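1. Okay, structure incoming, though there's no sequence with it:
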């Protein structure tokens, strides 16, 4: 509920504080007194598009503050939480417009964007009037209004879930098809590459091992001859000479004592042992250097084959085995893909059937409720002196979506036999106002979370019709809050709270004021609305009669 509105330096308002009440609040005043400025100011603080220049002439900035009471569970709480803004039972919106055109907004003293303001406004206020493109005249919202009237939230949730399930299944099928098509495009390459890799069967680390072996064999060809000659000298020349020397020296030492040959003999014996070790070591090296000349050719051939295949597939030689596994996986996916695709297509078909069934149930509920809504609106039109008009909720098929496969539009025919059409295309100003009121009375239901604002919705009607309009507005306000800008005394008399909008000149400047009216003041205002500028006793008597009901 809108609790208060504080306006500073907006158009012809210097400072205005309004405290609204539950029930039916009426605002009256002469044409041009500034009633529309109140709506412009409220729209500004709610983030609506409006006049480009709002700041009062000579002021540095204009400011509007709106205070709302939020009941527990009000939809605005969810928006505040999602935006990270402070909540509570009171919601205070403040927006400033500088003379240069810069706009800044706050929600509960926290800076916020215009987008957040507009999202909040959708949960706080509904504006209805002859140029209402935000509410009942907007065909894009007709299906949501019908669904609210039909109370099909459960069916709608089922349709949305079924749509999401079908969309997910469709996405899976499309992804699988795309993957299979991509694999099929390279199937010939895959099979050739896998066959080539399987035939070669490269192993991790094999490239390095082959390269080392190749280098050893190449080196062996160069050094084997030298090592063989050295081994021959060690085995034949050195060993024979040392053996002969050892035997001669041992013979001398055995015949004569004190020759001093003990140490040379010991050293020579050790040298014979070291020589033997040297011979064994060189022999082992020669053993390692022995290879078949064809082995080098085979080694080089495999090494070059591995490296050539690595360059061909642009991978490291040690990664060829893993690359082969990847290609085999693609081939396996291709081989199994047709069955997977068939299973996924069957799941998609089932999901689409489930959606179609849920959408048809929702459509049936909408068609049934549309008939009931049409009857309810027609019943409301009769007291509004539009008993010859025809209201019809048209439901047609459209492309399937998360809300079903229906397009909903409210249409009217103002006279029997006349073609039906959109509300704002067929009805005149006064007729349109009454259509909107009748429709809103039927659609209000138990939802009183929003403040309803009717801007001169009674224009073009009077007498009993205006009284019927006022009574329906009062009925709407019985469970919530309704603000009405009106020129009709019959409507104004039914208000629970009455404000008069008036203009006055202060220091040569025209300013707009809004004042709450006491009972006696209210009589005079209603009398003015009945008779014009000259208030007569007859007009006052008529005003009292209207207030008496």
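-> Happy to help now that I have it. These numbers come from a predicted model, not from an experiment.

2. Every contact and neighbour count from this point should use C-alpha atoms.
-> Noted.

3. how many neighbours does residue 239 have?
-> Residue 239 is flanked by 18 other residues according to other CA atoms under 10 Å.

4. Can you point out the buried residues in the one helix or strand it maps to?
-> Taking DSSP states H and E as the definition, residue 239 sits inside helix 239-255. By neighbour count with 16 or more other CA atoms under 10 Å, helix 239-255 contains the buried residues 239, 246, 253.

5. now do stretch 391-403
-> 391-393, 395, 402-403.

6. can you check stretch 371-382 too?
-> By 16+ other CA under 10 Å, the buried positions in stretch 371-382 come out as 373-378, 380-381.

7. helix, strand or coil for residue 8?
-> Following DSSP: H, G, I helix; E, B strand; the rest coil, the label given to residue 8 is strand.

8. this is the other structure I want to compare:
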């Protein structure tokens, strides 16, 4: 629901702040007072084209801000989320648009920059504006199917789910057929590749393990030569250890002769112990580095074979096992392809039959609802001085190529304005006044189905008066029980039905003209309705008639 509209420097409006509430509100005023300016300003906030002519003469820029209170499940909130904009639960939605005199414009939603396209998307869910040149809302055939479904309380979920299953099964069949056709062309190569890979039987991590073992063996071969040379110096009768032991024995015979000799002997003893430990460590290392040349050759052959296979198939060695499984599966699909394709084709046939059944039930519900809607609209036409007109809801089955998740029907509202005249789309054959009344009749018949939270009728009573104007007022009041309704009107019968009444006036100081809007109290409202009844000079008879209208 629209709660507030703030306008600055738009055409003749210098500054204007309007607060709105639920129910029916009317805007009246003399011709040329600027009623259309309010609609232009609201349209600017809702993403309409930014015309520089909207900027008040002498002002640098125009701005409009519109605030809306929305329920938690309002579709506008989903649009905000999809657009990456934040909204606080329970807080109003504020749309603001600025238009510079040089033509540049900026838009904001809750003080976050937004595009005019996003504003238009939001506006479509927030406000319906019905006027003589409106080509949106009820006049757009693209929305007629959804409106009929809402009127019929149709359960479209079964059709949506059946369509998704049907298309998913078709996609699976097409993918399987494409895979089999592609694989069949390479069957000979696949058979050779699978045989080669299966024989090799590669395992994940095998290449790294072989490379590590090979490196260890190569390192052992290199170190073994050095250890052999070291052993030559240490071992044997002429080796360092034998010479050290012989020197120790000789010194032991004379060590008692001198303290220094005894100390030297102790040092030699310690050296013998360390040398013995070194000898043991060298032996252990030699055993660890020992390798079998045949084993090394086997490891190298396996490693080089794996790497060659990986290069051949353009994968990493660790991916060879997965590649074996993948190619084997492709080969199996070729061999069992006929049976698999037949099974998938049966699934497609079954899914299509389920969709046709669900869509047929939905079509029947739409056809029945169309008859009820036609009757409901027909009952509204005569009181609105459209008694020669006819309304119908066309429900046609589309070609199969156009069937979709919403069913297989095309739905469009059509009218015939004169006896014997052919039916045609509403916007193509109705005049401005007739079109507005047709929209009103349809909205009353549809009640609140598919409507935005705020609805605006621009001069729906144009060219009518008396009983017809009263009928329009009664229907607007009835419609306002379900949605917020703003009506620009010249009819006192409509104005008298309002819950709130605004007067739009244009004033001039001789240099500058300004448009203002103010809410009328009961006395002011009586005077305005009397003016609408009598014209420039308000008579007592007009006031009395205004009292009767307000009392009714």
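-> Right, received. Where do you want to start? Keep in mind it's a predicted model, so treat the numbers as computed, not measured.

9. hang on, the earlier thing: turn the buried residues of stretch 391-403 of structure 1 into JSON lines, columns for distance to residue 281 of structure 1.
-> As requested, the buried residues of stretch 391-403 of structure 1 are arranged in JSON lines below (distance: CA to CA, whole Å):
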{"residue": "391", "distance to residue 281 of structure 1": "113"}
{"residue": "392", "distance to residue 281 of structure 1": "110"}
{"residue": "393", "distance to residue 281 of structure 1": "107"}
{"residue": "395", "distance to residue 281 of structure 1": "102"}
{"residue": "402", "distance to residue 281 of structure 1": "86"}
{"residue": "403", "distance to residue 281 of structure 1": "90"}
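
10. tell me, how many neighbours does the closest residue to residue 149 of structure 2 other than its chain neighbours end up with?
-> Excluding its sequence neighbours, the residue lying closest to residue 149 of structure 2 (CA to CA, 6 or more residues apart in numbering) is residue 366, at 6.7 Å. Residue 366 of structure 2 sits with 24 neighbouring residues when counted by other CA under 10 Å.

11. do the same with residue 279 of structure 1
-> 19.

12. Kindly spell out which helices and strands sit in contact with the helix or strand encompassing the residue nearest to residue 149 of structure 2.
-> When elements are assigned from DSSP H and E, residue 366 of structure 2 belongs to helix 337-381. With contacts taken as 3 or more CA pairs under 8 Å, 6 or more residues apart in numbering; DSSP states H and E, helix 337-381 of structure 2 sits against helix 144-152, helix 157-185, strand 390-397, helix 432-446.

13. swap the cut-off to 6 Å and go again
-> Here helix 337-381 of structure 2 touches helix 157-185, helix 432-446, going by 3 or more CA pairs under 6 Å, 6 or more residues apart in numbering; DSSP states H and E.

14. Return the set of buried residues in stretch 138-146 of structure 1.
-> 139, 142-143, 145-146.

15. My error: substitute stretch 306-314 of structure 2 in the last question.
-> By 16+ other CA under 10 Å, the buried positions in stretch 306-314 of structure 2 come out as 306-307, 309-310.

16. Residue in structure 2 paired with residue 441 of structure 1?
-> Aligning on TM-score structural alignment places residue 441 of structure 1 opposite residue 444 in structure 2.
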